[in-house]
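Engineer: I need the structure of the sequence given here:
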Amino acid sequence: MVDADEIIDEVVGDEEMGEATGLDPTEAVDADDEPTGLEDIEPDVPERTTFLDYLRSPIIQLVVGQGAEQTTLSAHQALLTKSPWFAAQVDVFSKTTTTPRTIDLANDDLQATSSVLEYLYKSDYYPRMTGTQSMEYDTTVPQPDNDGIGLLRHARVYSLAQRFGLPALASMAHRKITLTQSTARGEIAYARFVYTETSPDDITIRKPVAHFWATRSHVLRHEAEAEFKRMCLEFPQFGYDVLSLVLDQQEKRSARAEAQSTAPASGRKRQRVSGIVP
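Structural biologist: Below is the predicted model:
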């Protein structure tokens, strides 16, 4: 039989030990709650956005074109907001519940806008890239392409990508421009679009256009002289850019010719001709 005095002595002893150590003897120490020292070095894993998350986002209506040509396209908000320009438009919707979720693109090209949406969903647009230096054959472009349809298609995508803040798409469209075949008249149509729709500071797309015509004077004389003349009169900056490159090339040729004419003579002696007649 257990003595009551012994039980009391044990309880009092446990309490005194708890006071000495600062621990509550009634609380058990859980080893899992103790710090391991690894809390600060464990990486934070970012939350992954899945394609399903994009599809669950609200639908935005894009009204493209005007009059009889007006068309309404639909796109998921989470994909559209990859573009800073579209993100700013969508931000208006979050501030008011009365505004319809519609974005007006009355002055934009339907085909180019569709290509932008295709890129946002698929990371490419038709005709798709098949390598770093090749792309699909575009069956919708006539051959020969005297109207520059293929070049203008990618140029319009480039212009929209610049406006919507999608530099990767702009780079892709520019790459497709360099891979597109055309004719002299098609190139003039493309040059007219570039000098009408792009910023004078955008040398990425403007300089290659001027360089193309500066290095192809034989094409101008035989295939598109009249169109080239009209282009220069309509866009003096285009004529100036081409002339500047032509003059630069002429200066380089002159400098090379001058360097060759002033080069020091060879140190080898000229062969002496004997005066003896056989």
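
Engineer: every contact and neighbour count from this point should use C-alpha atoms.
Structural biologist: Fine.

Engineer: now the residue sitting nearest the centre point of the chain: how far from Lys207?
Structural biologist: The centre of the chain sits closest to Ala168, judged by CA atoms, centre = their mean, with a distance of 1.7 Å. Distance, Ala168 to Lys207, using CA to CA, to the nearest Å: 20 Å.

Engineer: could you also give me the structure for this next sequence, so I can compare it with the first?
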Amino acid sequence: MVVGQDQRLFAAHEDVLSVSPYFGAALKEQFLKDGAKQLALPEEEPEILSCVLEFLYKGDYFPRLLHGKRRDSWYLENAHDIHNTGGRGSSEATFFHPAVGDVVLRDTVVYCTAEKYGLEELKRLALRKQGLQSGIPADVILRSARFAYDNTPDSESRLRAHYLALIIRSRKTFKRSGTMQMEMENGGKLFFDLFVAMCNHMDDLAEMR
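Structural biologist: Sure thing, here's the model as predicted:
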């Protein structure tokens, strides 16, 4: 596979890639060239494709989702040490996305990529991992939410609902955010959905009284 604007090369087995309906269909249309098939993915980010391939081979991507038996809770591998990765890639929650021109949440991009490639289990994994992140700045959350809306179909609800709930829960922080004001002035479906979600939230509170 030739990936990204820098044309990074990735190798993978056809039977592994074919777990994805997207790759399966694309590979059927390819002819052998020098004993191998070649896929061009110029719009894909190498770091994200690396996560996808790791998931296809291992069922997870770094940092792995681990279960703590003592507290019966889930956590991310090396969550408190972003520099100790063992050479397996970044464990930071964000990465710079050239198409966005700024940093976004990595798990959001993985989720959107999994949506494109038809990998439902990877979507569930990415969403669960994102739910374990904390201390993310408001501007990164809003930028990532807009990315999610721009890169998922209207029928997709889980990731969008995650962001709406997150913004509502953190409304005091977002109310003071200049980025929030600027984003709302720019508009978009994200903020209509947020308005509806907040109205529903207020209705639920009224019914509880």
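
Engineer: TM-score for this pair?
Structural biologist: The TM-score (TM-score structural alignment, normalised by the length of structure 2) is 0.79; 188 aligned residues with a CA RMSD of 2.6 Å.

Engineer: thinking again about what came up before, what do we get in structure 2 for the residue nearest to the centre of structure 1?
Structural biologist: Aligning on TM-score structural alignment places Ala168 of structure 1 opposite Glu121 in structure 2.

Engineer: what about the one helix or strand its match maps to, how far off from structure 1?
Structural biologist: Assigned by DSSP states H and E, Glu121 of structure 2 belongs to helix 120-130. Compared with structure 1 after the fit, helix 120-130 of structure 2 shows a mean deviation of 0.9 Å (mean CA distance after the TM-score superposition for structure 1).

Engineer: just give the number of residues close to the aligned partner of Val196 of structure 2 in structure 1.
Structural biologist: Aligned by TM-score structural alignment, Val196 of structure 2 pairs with Ser244 of structure 1. Residues lying near Ser244 of structure 1 (other CA atoms under 10 Å) number 15.

Engineer: you'd agree Ser244 of structure 1 is in a helix?
Structural biologist: Yes. Under DSSP: H, G, I helix; E, B strand; the rest coil, Ser244 of structure 1 falls within a helix.

Engineer: identify the residue spatially nearest to His67 of structure 2, adjacent ones excluded.
Structural biologist: Trp74 (4.5 Å; CA to CA, 6 or more residues apart in numbering).

Engineer: tell me the secondary structure for the one you found?
Structural biologist: strand.

Engineer: give the aligned equivalent of it in structure 1.
Structural biologist: Per TM-score structural alignment, Trp74 of structure 2 is aligned with Gln133.

Engineer: just Lys58 of structure 2 next, same as before
Structural biologist: Per TM-score structural alignment, Lys58 of structure 2 is aligned with Lys122.

Engineer: just give me the neighbour total for that match.
Structural biologist: 9.

Engineer: how close does it get to Ala112 of structure 1?
Structural biologist: 15 Å.

Engineer: hmm, Thr180 of structure 1 is touching Leu151, no?
Structural biologist: Yes. The criterion here is CA atoms under 8 Å, and Thr180 of structure 1 meets it with Leu151 at 6.4 Å.

Engineer: out of these two, which sits in the more crowded spot?
Structural biologist: Shown here are Thr180 of structure 1 and Leu151; by other CA under 10 Å, Leu151 has more neighbours (26 against 17).

Engineer: now do Leu49 of structure 2 against Arg169 of structure 2, distance only.
Structural biologist: 32 Å.

Engineer: more neighbours, those two?
Structural biologist: Leu49 (18 against 11).

Engineer: ok, the counterpart of that one in structure 1 - contacts?
Structural biologist: For Leu49 of structure 2, the aligned position in structure 1 is Thr113, judged by TM-score structural alignment. By CA atoms under 8 Å, 6 or more residues apart in numbering, Thr113 of structure 1 lies in contact with Val64, Val157, Leu160.

Engineer: of the residues you listed, which is the most crowded?
Structural biologist: That'd be Val157 among the contacts of Thr113 of structure 1, by other CA under 10 Å, with 24 neighbours.
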